[in-house]
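Student: Would you be able to build a 3D model of this:
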Amino acid sequence: MNCIRWIFLVLSILQISCRGYQKELSENEAYYNVDIDTLGNRGVGSISSYFKSVKPIILETSEKNLLKSIDAIQVTNDCIFILDRGYKKLYCFNKAGRFIRQIGHLGNGPGEFSNISDFTLDENNKLIFILDNYISKIHVYKFTGEHISSINIHNTIDGVLGHIQYSNNQLFTDYQPNKISTKRAAPLLIKIDINSGKLLDEYLSSEIYNLGFQLITFKNNSYFYSKNSHSPYYAPIYSNTVFSIENNISPYFQIKSNRLLKKDDLETFDLSFPGIIADINNLNKIKSILNFLEISDYIICEYSDGYKLNTIVFSKTNKSANLYEGLFDDYVYKVFEGSIPHYMACSDKKGMYAYMNINDVPLFIDYYKSGKIKFEFNQFEIDMIENLSEDSNPLLFYYELRE
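Tutor: Got it, this is the predicted structure:
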């Protein structure tokens, strides 16, 4: 009997010691890495250098689908899903931009939610998972909009969740403990049972992989990347590493530089105070990976350098990288000066989707009328553009990769 108890005790200790977030991964384990300090800055790059064409998608605008903000986009074979955190709505459009339906509604009844902080898709089973972080629930809908179930996130998860990612019949979320301690590291990533809402595992110590920073923060898109691909990734806000979460948590892509933000740079900062992000952003350091797309042989990674946004285009085959101060859409605009930024959203096997800021719609209308647009629209597109107003939904763009 004592022997059995001893074996059980040893197994319990092993289980605790092997929890994912306690294990420090080697900095040299990333599958791909780029040393930024060895790259020459090529200035502003051209979209046409990597993509052979652009297809504008003019979103239908009505009282039923008016957007206040575009916070995330995910695309399937037939649909474009757009999250608007401002209006707390998730819309479904077809690939031509025609409005199809709204997914779920605000409320307290069955199938209703109090907030949408993020969503993720299970394309094989045509399911949508909406994270309602106000009441710690995950609402499940069919692509048709039918509500299937609501999963209560188990109360053993004592903290705040911000973003969500489906992968291989599992759900991952980022995590912030309710009581932030400067003495104890917390996991950055947790895995939740897709049926019960129970905590299955924890990964990535905030102390090791996020310079001790534990707060949930929001930005355009998410900290999960290539969200509608079959190979999702995750990058903490103050990490130089993108982690694969497809089969296990492992370093996939890493940027290196002598100017990376380090833990010593934050010694005088109160990392439990939400407003500290503005102070960290003032540091003239390479701080955050802000976007990450994988398209066929290419990886496109955007990162913050001081107040600048730089772009790396990396070839997996050649193990070579180019560094740009952003990419200019030379298919749509005649010149770079004054051109409207297009923001990368998501990718598929053949290309990537981008979107225009809602506040730039009036400027686009003015450019079109004054002949500053280079792209030749077809008659259907011309009719739609000429009906645009300052309150219209913004345009999306699909770029097809060169072969």
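
Student: drop to CA atoms for contacts and neighbour counts, all remaining ones
Tutor: Will do.

Student: Name the SS class of the most centrally placed residue in the chain, please.
Tutor: When the chain is reduced to its mean C-alpha position, the nearest residue by Cα atoms, centre = their mean turns out to be S222, at 2.8 Å. Going by DSSP: H, G, I helix; E, B strand; the rest coil, the secondary structure assigned to S222 is coil.

Student: Could you find the closest non-adjacent residue to it?
Tutor: Among residues not flanking S222 along the chain, H163 sits closest, at 6.6 Å (Cα to Cα, 6 or more residues apart in numbering).

Student: Would you mind measuring from that neighbour to C301?
Tutor: Distance, H163 to C301, by Cα to Cα, to the nearest Å: 20 Å.

Student: Among those two, which residue is more densely surrounded?
Tutor: H163 (26 against 21; other Cα atoms under 10 Å).

Student: List the buried residues in the helix or strand hosting that one.
Tutor: In this assignment (DSSP states H and E), H163 forms part of strand 159-167. For strand 159-167, the neighbour count (16 or more other Cα atoms under 10 Å) marks V160, L161, G162, H163, I164, Q165, Y166, S167 as buried.

Student: Quick check: the farthest pair among the residues you listed?
Tutor: V160 and S167 (20.6 Å; Cα to Cα).

Student: now the helices for the stretch 1-150 of the chain?
Tutor: 2-17 (DSSP state H, counting those that start in this stretch).

Student: Would you map the strands across it?
Tutor: 32-35, 45-46, 51-58, 72-75, 79-84, 89-94, 99-102, 105-106, 112-113, 118-122, 127-132, 137-142, 147-152 (DSSP state E, counting those that start in this stretch).

Student: which residues are contacting the second one?
Tutor: Going back to what we said before, that points to strand 45-46. Defining contact as Cα atoms under 8 Å, 6 or more residues apart in numbering, one finds that strand 45-46 is touched by Y324, E325, G326, L327, F328, D329, D330.

Student: now the helices for the stretch 151-300 of the chain?
Tutor: Counting by DSSP H, counting those that start in this stretch, the helices of the stretch 151-300 of the chain are 206-209, 276-281.

Student: And this one, please, so the two structures can be compared:
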Amino acid sequence: MNKNIFYLIMIVFFLPYGCKNKSIKNDPEETTSIKFDIQRELKSIHDIGLIKDVEIINLDCEEVIIGNIDEVIKFDTIIYLMDKTQNMSIYIFNLDGDLIHSISNYGNGPREYIQLTDMFVDPADSSFNIVSRVDKKLFKYDLRGEELRAIEKNPKSFTSMRKMDEGYLAYMGNYSEDRTKPYNLWLLNENLKTVDHYFEIDKIWEGQYSTDGAVFSVYRNMYYYITPRNYNIYLVENNKMTTKYNFNFGKLSLPKINETDVVNEKRLFELKNEYIYRFYNFQETENYLIVKLLHKGQYLLGVYNKNNKQANIVTLDPYEGKYFFSFGNIIGFDEKTIYTIIDAAEIKRFWDGKDQYNNFEEKYPLQIDHLRKRFKTIREDGNPFLVMYTLN
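Tutor: The predicted structure follows:
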């Protein structure tokens, strides 16, 4: 066979495979591999030196009734809370728990959104941004959410976006939309024009979008991305994609899933229960790498200490420091904080000091006293409480 023809055949053969994860560098020397010992007994999150302090904020107010809280951002002294599944609204509070403003513009009008899916702050222009997927809109508000500065048109129906120095990161959420370019991750320039794309959407997961967790995270102006179905952490830098970290869970690592598994609800439930099915969040901090995961119906954290190189899977046990209450439902991370939500009725149980099964005050007298001093009254049917765990 002619050598030129042979090389041409080889190029054509391998081309589709190279395009699936375009421009991703998988250099072992640039990837930190982290192994979790699944034989070790699980530790409590409070026994590994991760949490330094805690603050709790009562979000109860007369102006709004909050439904679900699916996402949180803290920027300076402002807290943004998104309810994208029930009330389809955004609530903006200060650190004292006072409502600054709420955005509730669901509808088909020119200044309204159809499907809230994400939010982010752009410090460069001091704007608060809201992503609406179905209508491909990007709303740009002032930081207090009171002035709508602009409505930009996204090139695709993105579910998540983040602003970088050189443009935007955007995620499709397993909706291919364009069959000729069925990619999940897109890089955009400052004008929202597409620059590059990565991670071809697997046909067996087409249209299966999860509202839990977040695919993007930021640490010291480094932007990370997690895919729905592997344990790699990807770094996006200078319009290039690098496999920065890889987590190894040994026997708990998910085997390859085929189309038969996906349509078999019983089999899919077994896989989700037996293995580490996916990452819900990833966050790098000054001292740790943290992933939120689910195993046997229980949310856990995989925590890697960058200083002593120890990796632990930890349980989210009740907090027993300054106060006493359940750890809460994790709704977000940043490089300094874990954010959780606890229902008002749950906090009221601890504030009361006991229920029909437990006497909290007898076991945690100082913590319950601090909780009562922090909150003079608690409405059982009020808005939830936001708990902010400051990290070491």
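
Student: What does the TM-score come to for these two?
Tutor: Superposed pair, TM-score by TM-score structural alignment, normalised by the length of structure 2: 0.79. Supporting alignment: 363 aligned residues with a Cα RMSD of 3.4 Å.

Student: re the thing from before, of the buried residues of strand 159-167 of structure 1, closest to T76 of structure 1?
Tutor: For the buried residues of strand 159-167 of structure 1, the nearest to T76 of structure 1 is Y166 (14.2 Å; Cα to Cα).

Student: That closest one pairs with which position in structure 2?
Tutor: With TM-score structural alignment as the criterion, Y166 of structure 1 lines up with K163 in structure 2.

Student: ok, its match to R149 of structure 2 distance?
Tutor: 17 Å.

Student: quick one: the residue nearest to S222 of structure 1 and N220 touch, right?
Tutor: No: when contacts are counted by Cα atoms under 8 Å, H163 of structure 1 is not listed as touching N220 (11.5 Å).

Student: Grab the nearest non-local neighbour of K142 of structure 1.
Tutor: L127 (4.6 Å).

Student: cool, and L95 of structure 2?
Tutor: Spatial nearest neighbour of L95 of structure 2, excluding adjacent residues (Cα to Cα, 6+ apart): T77 at 6.0 Å.

Student: In this structure that neighbour contacts N94, no?
Tutor: Yes: using Cα under 8 Å, T77 of structure 2 is in contact with N94, at 5.9 Å.

Student: who's more crowded, these two?
Tutor: Neighbour tally, T77 of structure 2 and N94, criterion other Cα under 10 Å: the higher count belongs to N94, 19 against 9.

Student: Just give me the match in structure 1 for that one.
Tutor: Looks like N94 of structure 2 aligns to N94 there (TM-score structural alignment).

Student: measure the residue nearest to that match when sequence neighbours are not counted to N221 of structure 1 for me?
Tutor: Counting by Cα to Cα, 6+ apart, C79 is the residue found nearest to N94 of structure 1 once chain neighbours are left out, at 4.6 Å. Computed as Cα to Cα, the C79 of structure 1 to N221 of structure 1 distance reads 17 Å.

Student: again, but for E294 of structure 1
Tutor: Counting by Cα to Cα - E294 of structure 1 and N221 of structure 1 are separated by 15 Å.

Student: Over to Y353 of structure 1?
Tutor: In terms of Cα to Cα, Y353 of structure 1 sits 12 Å off from N221 of structure 1.

Student: same check, this time on E246 of structure 1
Tutor: E246 of structure 1 is 19 Å from N221 of structure 1, by Cα to Cα.

Student: quick one, which of those two is more surrounded?
Tutor: N221 (22 against 15).

Student: Enumerate every residue touching the closest residue to the more buried one other than its chain neighbours.
Tutor: Nearest residue to N221 of structure 1, sequence neighbours excluded (Cα to Cα, 6+ apart): A72, at 4.3 Å. For A72 of structure 1, the contact set (Cα under 8 Å, 6+ apart) comprises I82, L83, D84, D118, N220, N221, S222, A345.

Student: Trace the fourth one over to structure 2, please.
Tutor: Under the alignment defined by TM-score structural alignment, D118 of structure 1 corresponds to D118 in structure 2.

Student: my read: that match touches S157, true?
Tutor: No: taking Cα under 8 Å as the definition, D118 of structure 2 is not a contact partner of S157, at 11.9 Å.

Student: what touches both of these two?
Tutor: Contacts common to D118 of structure 2 and S157, judged by Cα under 8 Å, 6+ apart, are S132.

Student: how far away is R402 of structure 1 from N115 of structure 1?
Tutor: For R402 of structure 1, the distance to N115 of structure 1 - Cα to Cα - is 40 Å.

Student: So these two - more neighbours on which side?
Tutor: For R402 of structure 1 versus N115, neighbours defined as other Cα under 10 Å are more numerous around N115 (21 against 12).

Student: For the more buried one, which non-adjacent residue is spatially closest?
Tutor: D132 is the one closest to N115 of structure 1 (Cα to Cα, 6+ apart), at 5.1 Å.

Student: Dump the strands of the stretch 1-150 of structure 1 into TSV; add distance to S315 of structure 1 as well.
Tutor: Compiled in TSV, the strands of the stretch 1-150 of structure 1 are given as follows (distance: least, Cα to Cα, whole Å):
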stretch	distance to S315 of structure 1
strand 32-35	10
strand 45-46	15
strand 51-58	14
strand 72-75	24
strand 79-84	28
strand 89-94	31
strand 99-102	36
strand 105-106	42
strand 112-113	42
strand 118-122	28
strand 127-132	32
strand 137-142	37
strand 147-152	41
